[in-house]
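**Q** return atomic coordinates for the entry below.
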Amino acid sequence: MSIQGKRIALMIEDEYQILEGWYPYLRLTEAGAKVTVIGSGTKTSYLSKEEYPMDADASASDVSPNDFDGVIVPGGFAPDNMRLHKPMINLVKGIYDQGKMTAAICHGGWILASAGAVKGRRVTGYAPIEDDVVNAGGIWVSDQAAVVDGNVITSRTPPDLPAFTKAIIGYFEK
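**A** Take a look at the predicted model:
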C-alpha cells in the first residue's frame, strides 16, 4: 500500500484522543503520505487527553485547502476546542468543498458538521455526536467501523482505526 506524495492535513488541538491522532499520522506516513499537523495557532504543541504532546507544523490560518489532498480530524475533546477557531473549520470546509478526502473519527464528526461536510452523507462517529450529525443533515450509520461516502470517510472509535486508515489509503489508491 502506497500513497506516495499525497499531502494530508491532520487537525490537532488540546485534548485529542492519543491513538486517533498518532495512529493515522504514523500509518499514513509509513504508506508514503506527507502528513502535516495543523493546529489552531494558539501554541506550537498540543496535549492529548493523556497529556502526550503533538507538535503542530503550521496553524490553520497559515495554510490553504490548495496545500492538501485531504484532511483528517481526530476525536477526543479536541474537536470541541477546534470549533472555537474558525480558521480550522474553514480549512476543513475548503478541502471538502474542493472534493478532496475529508475524514473524521470519533468526535471529529463535529468539525465535519460545522464545515457542512455531512449533509446528505452517510457518516459514523462516537455515538454521542449522532444528534449533531443528524441535525446537520447527515445520515447516521452505527454498525460499521468505517463509512465511505464519496470523499467523506468516517469512523467510530479507536478500535476502528485499522479500518479507518485502510479506507483512507484505499481512497487515495483509486
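
**Q** C-alpha from now on. contacts and neighbour counts both.
**A** OK.

**Q** just the helices in the chain please.
**A** 18-30, 78-82, 86-97, 109-114, 130-135, 161-173 (DSSP state H).

**Q** the residue nearest to the spatial centre of the chain and Pro79: what is the separation?
**A** With distances taken as C-alpha atoms, centre = their mean, Val73 lies nearest the centre of the chain, 1.9 Å away. Shown here: Val73 relative to Pro79, a distance of 8 Å by C-alpha to C-alpha, to the nearest Å.

**Q** same deal with Leu10?
**A** 12 Å.

**Q** how about Leu112?
**A** Leu112 sits 10 Å away from Pro79, taking C-alpha to C-alpha as the criterion.

**Q** identify the contacts common to these two.
**A** The contact sets of Leu112 and Pro79 do not overlap (C-alpha atoms under 8 Å, 6 or more residues apart in numbering).

**Q** Arg63: how many residues sit nearby?
**A** Quick fix: residue 63 is Val, not Arg. Residues lying near Val63 (other C-alpha atoms under 10 Å) number 14.

**Q** I have a second one here; can you model it like the first so I can compare?
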Amino acid sequence: MTTTTDIGVLDNRAAIRGATRPRGRIAILTADLVEDVEFFYPYYRFTEAGYDVDVLTPGGTEVSGYKGLALRTGVQAIADADADDYDALFIPGGLAPSELRDLPEALAFTSAFAQTGRLIGAVCHGPQVLISAGLVEGRRMTSWKDVAPEVREAGGHYIDEPVVEDGQFITARKPGDMPLELARFMVRLAGEKGAGASHE
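**A** Prediction:
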C-alpha cells in the first residue's frame, strides 16, 4: 500500500485510505478529459469510506480531467482488470465516455461487470458507456440532458430526475446531483456487502 510519504512525492491528489482492513474494491472506469468533479468526488468518497479504488483507463497511465486535474496513483489498464474483483463500478462523465464507448475492452469490462449483478453508478455522459455496452434497453435511467435521446433510442426510459435507480443501476444527471447519488450508492453498497457480496 502506498504510504503517506510516498504519496507526497508521487501524487498529491491520491486518496489515502485508513490503515484498517479494506471493506472491498471499487472500479472507476474513465479516460482523459473526464469531468473533474465527477471523477474526484466519488474517488475520495469511496476511499474515505474504506474501499480500495482502482482507476481503470485505456492506457493505465495518468488520467487528466477536463479542467486539468490529474491522478497518477492507482491507475491501471482496463484490459488488465477482471470484473469479478470488484464490488461496484462507477462511470463518471465529461468527454471520457465518448472515448470509452469506442473501446472494445471498456465495453467488454462493463458488460462482464453487469453480468455479476453488482452495483453500477454513472453520471452525466457516463450512461453513454452503458448504452454502447447494450445495457440500457428496458431500464429507467437519467443522464445529462443531451444524452437523453440516446437513452431513448437504446430502448431505455429516460427520467428527468436527480437520481434514478433501476436494479443494479444508479444514474444521475450532473455534478449537482452527485451528493444524492453517492449517498444512495453508499447505502446500497453497504447493504449488498452486508448481505455477503464480498469480492476482495
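
**Q** just checking, Ser48 of structure 1 touches Glu20?
**A** No - applying C-alpha atoms under 8 Å, one finds Ser48 of structure 1 not in contact with Glu20, separated by 9.9 Å.

**Q** quick one: which of these two has more around it?
**A** Comparing Ser48 of structure 1 with Glu20 by other C-alpha under 10 Å, the one with more neighbours is Glu20, at 25 against 21.

**Q** translate that one into the numbering of structure 2.
**A** Taking TM-score structural alignment, the alignment pairs Glu20 of structure 1 with Glu38 from structure 2.

**Q** wait, what's in contact with that match?
**A** 92-94, 123, 175, 178.

**Q** what do you get for Gly21 of structure 1?
**A** Per C-alpha under 8 Å, 6+ apart, neighbours of Gly21 of structure 1: 10, 12, 74-75.

**Q** how many neighbouring residues does the residue mapped onto Ser155 of structure 1 from structure 2 have?
**A** Per TM-score structural alignment, the equivalent position to Ser155 of structure 1 in structure 2 is Ala172. A count of nearby residues for Ala172 of structure 2, using other C-alpha under 10 Å, gives 31.

**Q** how near is Ala172 of structure 2 to Val164 of structure 2?
**A** Distance of Ala172 of structure 2 to Val164 of structure 2, computed by C-alpha to C-alpha: 7 Å.

**Q** what residues are shared contacts of the two?
**A** By C-alpha under 8 Å, 6+ apart, Ala172 of structure 2 and Val164 have these common neighbours: Thr142.

**Q** coming back round to it: now for Val73 and Pro79 of structure 1: what residues contact both?
**A** Common neighbours of Val73 of structure 1 and Pro79, counting by C-alpha under 8 Å, 6+ apart, are 108, 111.

**Q** residues contacting the equivalent of Leu89 of structure 2 over in structure 1?
**A** Taking TM-score structural alignment, Leu89 of structure 2 has Val71 as its aligned residue in structure 1. Counting by C-alpha under 8 Å, 6+ apart, Val71 of structure 1 touches 8-11, 92, 95, 101-103.

**Q** go again with 10 Å.
**A** 7-11, 35-38, 65, 91-93, 95-96, 100-104, 152 (C-alpha atoms under 10 Å, 6 or more residues apart in numbering).

**Q** one more: Asp177 of structure 2?
**A** Asp177 of structure 2 makes contact with 123-124, 161-163, 171 under the criterion C-alpha under 10 Å, 6+ apart.

**Q** the same query, at a cut-off of 8 Å, please.
**A** Taking C-alpha under 8 Å, 6+ apart, we find Asp177 of structure 2 in contact with 162-163.

**Q** how close does it get to Tyr51 of structure 2?
**A** Asp177 of structure 2 sits 22 Å away from Tyr51 of structure 2, going by C-alpha to C-alpha.

**Q** over to Gln128 of structure 2?
**A** Taken as C-alpha to C-alpha, the span from Gln128 of structure 2 to Tyr51 of structure 2 is 26 Å.

**Q** comparing the two, which residue is more hemmed in?
**A** When Gln128 of structure 2 and Tyr51 are compared for neighbours, Gln128 comes out ahead with 26 against 20, by other C-alpha under 10 Å.

**Q** thank you, goodbye.
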